[in-house]
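Enquirer: Pasting a predicted model and its sequence here:
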Amino acid sequence: MNTSQNAAFQTLANLSGRRQFLQQSGMGLGATALGSIVARANANEAKSIDKQATDLKAGELEGLHFPAKAKRVIFLFMAGAPSQMDLFDYKPELAKQFKQPLPPSVSNGQRVTAMTRGTKQIIAPSMFEFSRHGENGIHLSELLPHLGTVIDDICLIRSTHTDAINHDPGKTLFCTGSEIPGKASLGSWLSYGLGRMNENLPDFIVLNSAFWSGDKANIQALYSRLWGSGYLPSKHQGVSFQPSGDPVLFLSNPEGVNRESRQKMLDLVTDLNRQHMQQIGDPEILTTIAQQEMAFRMQASVPELTDLSQETEDTLAMYGPEVHKSGSFARNCLMARRMVERDVRFVQLFHRGWDHHSHLPKKIRGQAYDVDQPCAALIRDLRQRGMLDDTLVVFAGEFGRTTYCQGKLTHKDYGRDHHPRCFTTWMAGGGVKGGITHGVTDDFSYNVVENPVHVRDFNATILHQLGIDHERLTFPFLGLDQRLTGVEEAHVIHDILA
């Protein structure tokens, strides 16, 4: 526990202990003595409250553990698990094994889902053509022509693997560092450790795509715990922006209430909350005060943030035609650039619809259409504005897809089951080397054979690029110093860092 954590917990302990003592034994004390004690306690507590409220924007870290290469993160999360074989992991030799059973020496008795347990596990090579891109000739699927134009800014991590084999625990593990719900999310950890850079906007914002062109029938739910603060103070949870209406719920004043009236109401509520804090010493009251004040400032800052009228036609065209649809992935990518431009520290985009157990070739075309041009535009836009060097862009789903088929299999139709053993993620900007690949899978895109990268390593590397040692950013809870990467071993991927 660091010095500021010790101070905060000691303050709460002192407040709680003193209040309990006065409440339990006050009837036996003289009224004069009791009044004197309470007066002094309240005066000291008021000073402490004022200082804590002033420090709310600061992070808990007293200083970075090492120089940061990135100031901000944009996390593009592909919920449902994209097929690495059909997008990033080129396996030309598999064409010769079309409809052949996967050798037992490859699967090696590894766990599979109930959906394909007991099946023959027939090999389904990708039907899509791959071609080389960039200075190093990195192979990408024909589904990603735009991403190929910026591949020299991207590091493909083909050896990512995870523990989870189903969607809920898989997404929870990637976003919070644990398959068990209730832990703090990555964005919340950064908010907690580093504080916010913009006093008029949240330091952690979530955007969920409302339009997609791929699989509209098989969409898993998203849950607020994926951007929740868990055991951290609630002021660190992500703020979800809506695709229609007010970007943030209840942002607009009710009819008949103007901004001046709202300010007077807020001042009164703040005074009452401060009095309540003096009485019970609950730090969450400080969070309430800070969040209410933030909400008031956001009434002015959010409309400016979401107004795209000042964007040039060239910029809008770069993100593609879907940018004009409110809530589309393309529009959210442009919004993410505007957010980090205004020093929002962590922006997380969720794009669902990647769960392709059947008819994958048709469905993945729509998904790739949704994300290919906007992802490339985001990287190019950041680079043109001089922001890519200190903005880390990451792309990942919760796991990968099997090399064997699920359901119907023809040359142009097949599905794939969940596959945690290997999948592809990527990073760009923020001090990461571009135009390279990291890690190798076997000839079946089934097992990692070189430079494995666990989800914990992925998250540890993100923290590292922001100047944080993942083992030293902790929070005491249930008798354990909790951390994003848990108690398991995790390593920063130094080979991909510039």
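Expert: That came through, no problem.

Enquirer: switch to C-alpha atoms for all contacts and neighbour counts from now on
Expert: Noted.

Enquirer: Three-state assignment for R132, please.
Expert: At R132, secondary structure determined by DSSP: H, G, I helix; E, B strand; the rest coil is strand.

Enquirer: same deal with P202?
Expert: Secondary structure, three-state DSSP: P202 is coil.

Enquirer: do A290 as well
Expert: helix.

Enquirer: can you give me the helices for this structure?
Expert: Using DSSP state H, the helices of the chain run over residues 3-25, 31-54, 84-87, 104-107, 145-148, 167-176, 186-194, 259-280, 283-306, 313-319, 329-341, 360-384, 455-465.

Enquirer: ok and the last one relative to helix 186-194, angle-wise?
Expert: Read it as helix 455-465. Helix 455-465 and helix 186-194 are oriented at 40 degrees to each other (axes from the mean of the first three to the mean of the last three CA atoms, to 10 degrees).

Enquirer: now the angle between helix 167-176 and helix 455-465, please.
Expert: Going by the same axes, to 10 degrees, helix 455-465 makes 20 degrees with helix 167-176.

Enquirer: Show me what helix 455-465 is packed against.
Expert: Applying 3 or more CA pairs under 8 Å, 6 or more residues apart in numbering; DSSP states H and E, one finds that helix 455-465 contacts helix 167-176.

Enquirer: If you count contacts, what does the helix it packs on end up packed against?
Expert: helix 455-465.

Enquirer: before we go on, here's another structure to hold up against the first:
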Amino acid sequence: MLSQFITQHSSFLISRRDALRSAGAGFGYLALAGLLGANAPRLASGSEPPSVNPGPLAPKESHFPAKAKRVIFLFMQGCISQMDTWEYKPKLQASDGQVGPGGGTLTASKFKFAQHGETGTWVSELFPNLAKQVDKFCFLRGLHTDTPAHPQAVIQLHTGAAIASLTRPSMGAWLTYGLGTENQDLPGYITINPPPNFGGAVNYGSAFLPAHYQGTKINDQGYVPNLKATTASDLQRRQLDLLQSMNKDLARDPAAPTELDGVIESYELAFKMQGKVPELLDISQEPQHVLDAYGVKPGPAGSFARQCLMARRLSEAGVRFVEICQPGWDHHNNLHKGLINGCAMTDQPSAALLADLEQRGLLEDTLVIYGSEFGRLPTSQGVDGRDHNITGYTMWLAGAGVKKGFSYGATDDVGIHAVDGRMHTNDFHATLLAFLGLDHEKLTYKYAGRNFRLTDVAGQVVKEIFA
């Protein structure tokens, strides 16, 4: 923390660069967690920044009127089996034990499906609570991606590129770069319990974008590393003022590295976060009926419920992009029991999140995404499992701007290949940006001599799913 810097250098007879190097040890995490860098070279629209810089995370104008202001991504890491949850395939049920079109033994779902809502949408018995919300959903049933390996597929879902010599910015970083955030006391992008493997920090990183667009990592207990204050507030303020004064001389030099100014900016935001974030992440302040609705409980069994409630609180406070994660869906074996356990942990909290957002008037401008990096095959693997499927799988959207009670695309009769409304990961990203008023071909950043974008050189907006 900054107090360590003061203690170690009580004479203050050191250079500005040395001061920053020493002080940076305390807030270094925050600088790397979406807060570093005070000056983006250009706004997302491509215009020059104003002469008085409002700050890198200040709200920015979208390219066209937006349907959504913010995003909550419910990431089911490991690939949930769509034919046991959201994809009812009568032919698959009738073809149990037969050889599939691509080989392997077709295996019917062990779970009962029933129709729900005014739309009569088929939903597995595994999701009794989400089934009640099904008329809000827009299903994407023709998704496909490029690689069946988890690490590459997870990275592609989050950054648009599966395998590349250059690490790409995450979709949350692109959104924050394009739009800024509505609360200058908080990061624009927060990820809760991100998976430590399958790309790790790459999935919420900013890569070559300025580092303040990177995601800030927290856990489901509301812990933010290195955020807790160890020095009295007034002394911290004096320390920050000292560093700011040491910054002035070099800041006048046009050749001064903006990264140093970014460190100072990160200290300022961290100073503000110390007062606001702990209270914001303290879900014990919620009324008991809200905690009960989400199914909040202590221990690992209540992790996803805590994440969902924290996501609502963060979104309500103005965070632009919140991702929460539930691992454990990689069911190459023990599929039946694994789905029962996983769905029981996520069904009630996910449904409560949608109901809570709607009740608070937030769902009309919040886009909720639910899905995995790819899907699973209708054929059996081993005694009780299903292998990966990248050629046809399902996700759903709800909230701002989506066509309610609607399905776009379809797989074949047994659920192997997307045959209608095919939607690649690049198309998914282009469509996501469009919901927030961003043109994926214009949201670019020049690096290493070329303009980069989330969708690389591909991507089509699927206009059919817009309300």
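Expert: In hand now; what should we look at? The structure presented is a predicted model; accordingly, all values stated were derived computationally and were not measured.

Enquirer: rewinding a little: make a markdown table from the helices of structure 1 and add distance to H133 of structure 1 and mean neighbour count to it.
Expert: Output for those, formatted as a markdown table (distance: least, CA to CA, whole Å; neighbours: other CA atoms under 10 Å):
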| stretch | distance to H133 of structure 1 | mean neighbour count |
| --- | --- | --- |
| helix 3-25 | 49 | 13 |
| helix 31-54 | 51 | 13 |
| helix 84-87 | 13 | 24 |
| helix 104-107 | 30 | 12 |
| helix 145-148 | 5 | 20 |
| helix 167-176 | 29 | 24 |
| helix 186-194 | 32 | 26 |
| helix 259-280 | 53 | 14 |
| helix 283-306 | 34 | 16 |
| helix 313-319 | 19 | 15 |
| helix 329-341 | 23 | 24 |
| helix 360-384 | 13 | 20 |
| helix 455-465 | 24 | 23 |
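
Enquirer: May I see those helices organised as JSON lines, with distance to F66 of structure 1 added?
Expert: Formatted as JSON lines, the helices of structure 1 follow (distance: least, CA to CA, whole Å):
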{"stretch": "helix 3-25", "distance to F66 of structure 1": "18"}
{"stretch": "helix 31-54", "distance to F66 of structure 1": "26"}
{"stretch": "helix 84-87", "distance to F66 of structure 1": "34"}
{"stretch": "helix 104-107", "distance to F66 of structure 1": "42"}
{"stretch": "helix 145-148", "distance to F66 of structure 1": "32"}
{"stretch": "helix 167-176", "distance to F66 of structure 1": "23"}
{"stretch": "helix 186-194", "distance to F66 of structure 1": "13"}
{"stretch": "helix 259-280", "distance to F66 of structure 1": "36"}
{"stretch": "helix 283-306", "distance to F66 of structure 1": "29"}
{"stretch": "helix 313-319", "distance to F66 of structure 1": "35"}
{"stretch": "helix 329-341", "distance to F66 of structure 1": "22"}
{"stretch": "helix 360-384", "distance to F66 of structure 1": "24"}
{"stretch": "helix 455-465", "distance to F66 of structure 1": "8"}
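
Enquirer: Of these, which is nearest A210 of structure 1?
Expert: Among these, the nearest to A210 of structure 1 by CA to CA is helix 329-341 (7.7 Å).

Enquirer: Show where that closest one falls in structure 2, residue numbers please.
Expert: Taking TM-score structural alignment as the measure, structure 2 aligns residues 304-316 with helix 329-341 of structure 1.

Enquirer: again, but for stretch 163-176 of structure 1
Expert: With TM-score structural alignment as the criterion, stretch 163-176 of structure 1 aligns to 146-159.

Enquirer: which other residues reach the matching stretch?
Expert: The set of residues external to stretch 146-159 of structure 2 that reach it, using CA atoms under 8 Å, 6 or more residues apart in numbering, is 77-78, 145, 161-163, 168-171, 197-199, 202-204, 373-374, 388-390, 425, 454.

Enquirer: Stretch 136-150 of structure 1 now?
Expert: 86-90, 128-134, 151, 365, 368-369, 372-373, 375-376, 379-380, 435-437.

Enquirer: same check, this time on stretch 473-482 of structure 1
Expert: Stretch 473-482 of structure 1 is contacted from outside by M1, L61, G193, Y231, L232, R483, L484, using CA under 8 Å, 6+ apart.
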